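Peer 1: Show me the folded form of this:
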Amino acid sequence: MKLNTNSNAYIIIYSAVMVVIVAFLLAFVYQALKPMQDANVALDVKKQILYSLNIRNLDGAEAEAKYAEVVKTEKEDENNGQKAYECQIDGKNITVVSLKGMGLWGGISGYLAIDEEGKVYGAYFNHEGETAGLGAEIKDSQAWQEKFIGKKIWDENGNVVLSVVKKVEDPATQVDCVTGATLTSNGVDAMLKDGLKGFQTYAIGRMLETVANTDSTKVVEE
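Peer 2: Coordinates of the predicted model:
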């Protein structure tokens, strides 16, 4: 019996078989590449953390080695998934905190490095789809990220005073927004406020611990 390739039954069966074969091949390729993809994602996270520590321009192997050298511990908040990385650079204790928020066209994220005095040691921000040359500058402009260095984060009462504004009136705590990207800049400001507010208890505890350890060292030396 000759197979009728023009019949509806043949077309349906043929299409179904092809769908199953293609789905199987895609699933196989995904599973085969997943370990490599996961490794690339993990490396990208490590590089972003290093960027916030003002360590840039490293290839994959160099970034892995540097991350292992400076990042000592990693902690995660069980309630919101916010992470803190305890680091040591040139004898200084630096804490890097992860941040997440919303920009103009999608999610934004970042890492903020905090020194022993509660000031910004370094910053790095990322985005999912902000406009190139405008909102995307939060990621692409190293110069803008470096404006955060040295800024005070909390006031004496533990309130977050670090902010992104259209007009800087307090250079000790404020960073001017990205030109032409007010809404994205507002998203960064809100992300800082939300993320650092939830982190202040931990950070202040770390600062007090550092001060206590420093005083103890002085007593021993004397």
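
Peer 1: contacts and neighbour counts: CA atoms only from here.
Peer 2: Noted.

Peer 1: so K100 sits right up against G106, yeah?
Peer 2: No - counting by Cα atoms under 8 Å, K100 does not reach G106; the two are 11.0 Å apart.

Peer 1: So which of those two has more stuff around it?
Peer 2: The neighbour comparison of K100 against G106 (other Cα atoms under 10 Å) goes to K100, with 21 against 13.

Peer 1: Double-check that the more buried one belongs to a strand.
Peer 2: Yes - K100 forms part of a strand when assessed by DSSP: H, G, I helix; E, B strand; the rest coil.

Peer 1: for comparison, sequence B:
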Amino acid sequence: MEEKSVNKTNSNGYTFLFAVIMVLVVASVLAFTATSLQPIQRENVRQEKMQSILATIGVETDRAGAEELYNQYITEAVTLNQKGNVKEDVDAFTVDLAKELKKEPIDQNYPLYIANYEGSKYYIVPLRGNGLWNAIFGYISLKDDVNTIKGATFDHLGETPGLGAEITKEWFRKSFENEKIFDSNGNLIGVSVVKGDIDPSDKGDNKVDAISGATITGDGVSDMISERLQRYLPYFKQQTEIKVATK
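Peer 2: A predicted model of the protein is given here:
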């Protein structure tokens, strides 16, 4: 009986030691793999960001071709302060809106991308706001009158599939094309996502049709568009070549 007890004790100890070693080995492998993949993941994110920016002006591409087309069509990338002045020491592409929105507006950096595509000039503004469950974000491009939307892209961190997550769909994004962001009095009000009988051909009503069952996400899209665009008014007012009068 004593010998069996000793063998059982030894067996349990061996099993425990083996389990500890395996946990350490697996953890080390996973940590090494995660560290090794970080540069690839960062590059993928960088290319996908270029894809999203380009998509707002109608340039569709895969990740592999994004950088070449970005360099071809994005002629400027500037960072503005609250007064609309360019900050020479801040790289617009590296500005993290998630961090910026935690600051007071006076301390925020406002990245702006300027594109020239098929002979036309576009201003591309990054967006970020709150959906139902988490952050929503994207880009919106304005034609050279800074009143007419060329295109928009939206994404999210946790909206409901089939409901709020529909903001990523082409049909929703395309509903913003050629909508105006100023009202008839020259006040910037953005574009509202609203329920009701919306005429998609009326591009001067500052409205697009809402997603059924996703009211809060739609309100988040409306809010982030108007809030973010308001921050760029000081810059647009300084541009003498802009055709529309802004208030």
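
Peer 1: so what number do they get for TM-score?
Peer 2: Superposed pair, TM-score by TM-score structural alignment, normalised by the length of structure 1: 0.80. Supporting alignment: 205 aligned residues with a Cα RMSD of 2.5 Å.

Peer 1: Strands of structure 2, residue ranges please.
Peer 2: Using DSSP state E, the strands assigned to structure 2 run over residues 74-80, 110-117, 120-130, 135-142, 149-156, 192-194, 207-209.

Peer 1: Please enumerate the helices of structure 2.
Peer 2: In structure 2, the helices defined using DSSP state H lie at 2-55, 63-73, 97-100, 170-174, 215-230, 233-238.

Peer 1: how close does the equivalent of D62 of structure 2 over in structure 1 sit to L50 of structure 1?
Peer 2: Counting by TM-score structural alignment, D62 of structure 2 corresponds to D59 in structure 1. As judged by Cα to Cα, to the nearest Å, D59 of structure 1 and L50 of structure 1 stand 12 Å apart.

Peer 1: And those two? Which one has more around it.
Peer 2: Set D59 of structure 1 next to L50 and count neighbours by other Cα under 10 Å: L50 wins out with 26 against 9.

Peer 1: I'd guessed the more buried one sits against Y67; true?
Peer 2: Yes - with contact defined as Cα under 8 Å, L50 of structure 1 counts as touching Y67 (6.9 Å).

Peer 1: about what we covered before: distance to S226 of structure 2 for the strands of structure 2 - can I get that in a markdown table?
Peer 2: Shown next, in a markdown table, are these (distance: least, Cα to Cα, whole Å):
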| stretch | distance to S226 of structure 2 |
| --- | --- |
| strand 74-80 | 17 |
| strand 110-117 | 14 |
| strand 120-130 | 10 |
| strand 135-142 | 11 |
| strand 149-156 | 13 |
| strand 192-194 | 9 |
| strand 207-209 | 12 |
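
Peer 1: What distance do you get for the alignment partner in structure 2 of A203 of structure 1 to Q230 of structure 2?
Peer 2: When structure 2 is aligned by TM-score structural alignment, A203 of structure 1 is paired with F236. Distance, F236 of structure 2 to Q230 of structure 2, by Cα to Cα: 10 Å.

Peer 1: How about the residue nearest the centre of structure 2: what's its closest non-neighbour residue?
Peer 2: The centre of structure 2 sits closest to G138, judged by Cα atoms, centre = their mean, with a distance of 3.0 Å. In this structure, G138 of structure 2 finds its nearest non-sequential neighbour in F154, 4.2 Å apart by Cα to Cα, 6 or more residues apart in numbering.

Peer 1: That neighbour matches what in structure 1?
Peer 2: In structure 1, the residue paired with F154 of structure 2 is F125, using TM-score structural alignment.

Peer 1: That match against I138, yeah?
Peer 2: Yes - using Cα under 8 Å, F125 of structure 1 makes contact with I138 at a distance of 5.8 Å.

Peer 1: Which residues are in contact with each of these two?
Peer 2: When contacts are counted by Cα atoms under 8 Å, 6 or more residues apart in numbering, F125 of structure 1 and I138 are jointly contacted by Q145.

Peer 1: Show me what S98 of structure 1 aligns to in structure 2.
Peer 2: Correspondence of S98 of structure 1 to structure 2, assessed by TM-score structural alignment: P126.

Peer 1: what residues are up against the nearest residue to that match once chain neighbours are set aside?
Peer 2: In this structure, P126 of structure 2 finds its nearest non-sequential neighbour in Y139, 4.4 Å apart by Cα to Cα, 6+ apart. For Y139 of structure 2, the contacting residues are 52-53, 56, 124-127, 152-154, by Cα under 8 Å, 6+ apart.

Peer 1: now these in TSV, with neighbour count and distance to I211 of structure 2?
Peer 2: Shown next, in TSV, are these (neighbours: other Cα atoms under 10 Å; distance: Cα to Cα, whole Å):
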residue	neighbour count	distance to I211 of structure 2
S52	22	21
I53	28	23
T56	27	20
I124	27	24
V125	23	23
P126	23	22
L127	22	19
A152	29	16
T153	26	15
F154	22	13
